[in-house]
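A.B. asks: sequence isn't available, so here's the structure alone:
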């Protein structure tokens, strides 16, 4: 059976690339057509994707699904705010938008598959964190605000939908941050700054996801049956100190107390911004166990976290010769 796939949030560069990849897979992978929705016209090329201007926070999304005979939904319109001013709007889109989208899916009898592009932020960040997060674990320090709280709520709503519609196959992908020039993410924005604020006395362990692996795992979630919740990241870790050294960027060590405020001032002084939820990650870090992705989902990431960072580094700083495969 050929699927009609709806991709949300295609004005976002990453979601637009996902939609284009799915359209390229086409009938060879059982995809009849792809429909992309957003409130803003995408600036990038969607390839063979049909774009429909619609807001997932309104009942219009249900009408789009009915008119287009959608049976598969790829929900990627869940994103962290890029700055403090955007926090309220991001939460409304993330949480209210997901609620409305799921309500539309609940009414749509044709829906057979739902793929959620979630985030590793669901695990939170605290000094009580394990060395590596598996899918069965939950945030030890709790999540009380910001994007991590949004993600916890979003996943909760998706689980509720799964109970109401058990016949719908649901795949939840808890992705590490994609590190790729041109793909907006809090860490990508942070590493683009000429100065890198860091927490004095901490050297967090970070994991990254390569764009090619991110596109591939979502594509396989659509074309194959892969129900469940899966961490998605490259193997291994990169220390913040390693990343800064490879980029050739000076680190500004700041005290842990008041780091969020001080780091915002440092970034503002050099004309950049820091995501409001990033300061905890820059303190305690986060690493993902991807055993389930390999053993149950059946996907082996092509790029390690170090290789992903090295490719990013070479693209943003082509003059630097040393890679992460060398001295650490």
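C.D. replies: Perfect, thanks for sending it. Computed from a prediction, not measured in an experiment: that's the story for all the values here. Residues are numbered from 1 along each chain as shown.

A.B. asks: contacts, neighbours, all on C-alpha from now
C.D. replies: Will do.

A.B. asks: so what's residue 48 up against?
C.D. replies: Counting by Cα atoms under 8 Å, 6 or more residues apart in numbering, residue 48 makes contact with 20, 23, 24, 33, 34.

A.B. asks: surely the second one forms part of a helix?
C.D. replies: Yes. Counting by DSSP: H, G, I helix; E, B strand; the rest coil, residue 23 is located in a helix.

A.B. asks: adding another structure so you can compare the two:
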């Protein structure tokens, strides 16, 4: 059972709530909360240490505090959170590389939990109905958060080969939704009008923040290992979700993602990311058998319930341009 836990990314919503949940568990003797900026929310009895995981000082912290469990939540899901795409990639990829280098040298370390993403599977017309953890993307993400997730997992697998004594868990989570959660997915559905590719209606799963935090805590405090898909039951399509959110859909050409992003930025909406277009076309589904069988976890909300809790707006309205919902 973990006794000394280090959590990264605590200034952001997921990291902060997960840190607080772990701090409430009496089996955790000490919890160290790490981020480059102080959190604006409570983190319970956790002790905050201001540190950038890109800095080698992270290794000193792990050793001095005799950390046996690292929960890595310090990945940024949107370029706007980081101050630009280059900064996002540097924090996500270089930061993870530095953290794992510190973990490799730490004799006290016994377990690492890494929050990954379903984005690693990409989106394409050749995709299976449901991705299992041993499947790879039919079309590997070439940019954005999806590409960062691919690189992060590559580094984690490298550490697994070098330190087979460390238990590793990678949680490939579906799109997160919840109060204060900022992702390209949430920014898309917060737009007043939703551009959607003409002739397509991608299906997707989500995971509520409450369930995401519960899964992270369970992964940190149990003996489950390996890569695990984590998502709520059921699926929605883009147009079904738009109707639940009472947002009109604007049909656009699938090839116009870059132009729509430019227009969105010029208008100050900043809610559309061109990297999303393939996802809006083809969607993505994950098999969650390992979530139940290995992690022993069951989400409390379905995809529809989680989405409606965050974006639901009551009475449904039709889409623009005659598109069917």
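C.D. replies: Looks like it came in fine. This one's a predicted model, so the numbers in the text were calculated from it and none came from an experiment.

A.B. asks: most surrounded residue in the contacts of residue 48 of the first structure?
C.D. replies: Tallying neighbours with other Cα atoms under 10 Å puts residue 34 at the head of the contacts of residue 48 of the first structure, with 27 neighbours.

A.B. asks: these two touch, right, that one and residue 18?
C.D. replies: No. Judged on Cα atoms under 8 Å, residue 34 of the first structure makes no contact with residue 18 at a distance of 10.2 Å.

A.B. asks: corresponding residue for residue 189 of the second structure in the first structure?
C.D. replies: In the first structure, the residue paired with residue 189 of the second structure is residue 191, using TM-score structural alignment.

A.B. asks: so what's the residue count around residue 8 of the first structure?
C.D. replies: Residues contacting residue 8 of the first structure under the criterion other Cα under 10 Å number 26.

A.B. asks: before we move on, what about the one 5 residues further on?
C.D. replies: Burial of residue 13 of the first structure is recorded as 17 neighbouring residues (other Cα under 10 Å).

A.B. asks: Provide a list of residues in contact with it.
C.D. replies: Contacts of residue 13 of the first structure were listed using Cα under 8 Å, 6+ apart, and they are 42, 44, 182, 183, 184.

A.B. asks: can you tell me the closest non-neighbouring residue to the last one?
C.D. replies: Okay, so that is residue 184 of the first structure. residue 13 (7.6 Å; Cα to Cα, 6 or more residues apart in numbering).

A.B. asks: tell me how far the one you found lies from residue 45 of the first structure.
C.D. replies: 10 Å (Cα to Cα, to the nearest Å).

A.B. asks: can you check residue 237 of the first structure too?
C.D. replies: 33 Å.

A.B. asks: when the two are compared, which one has more neighbours?
C.D. replies: residue 237 (20 against 12).

A.B. asks: over in the second structure, tell me which residue corresponds to that one.
C.D. replies: For residue 237 of the first structure, the residue aligned by TM-score structural alignment is residue 235.

A.B. asks: just checking, that match touches residue 303?
C.D. replies: Yes. Assessed by Cα under 8 Å, residue 235 of the second structure is found in contact with residue 303 at 5.9 Å.

A.B. asks: need the overlap of contacts for these two.
C.D. replies: Applying Cα under 8 Å, 6+ apart, one finds that residue 235 of the second structure and residue 303 are jointly contacted by 205, 206.

A.B. asks: after superposition, how close is the lengthiest helix in the first structure to the second structure?
C.D. replies: Looking across the first structure with DSSP state H, the single longest helix is helix 146-164. Comparison of helix 146-164 of the first structure with the second structure after fitting gives an average deviation of 1.0 Å (mean Cα distance after the TM-score superposition for the first structure).

A.B. asks: alright, calling it a day.
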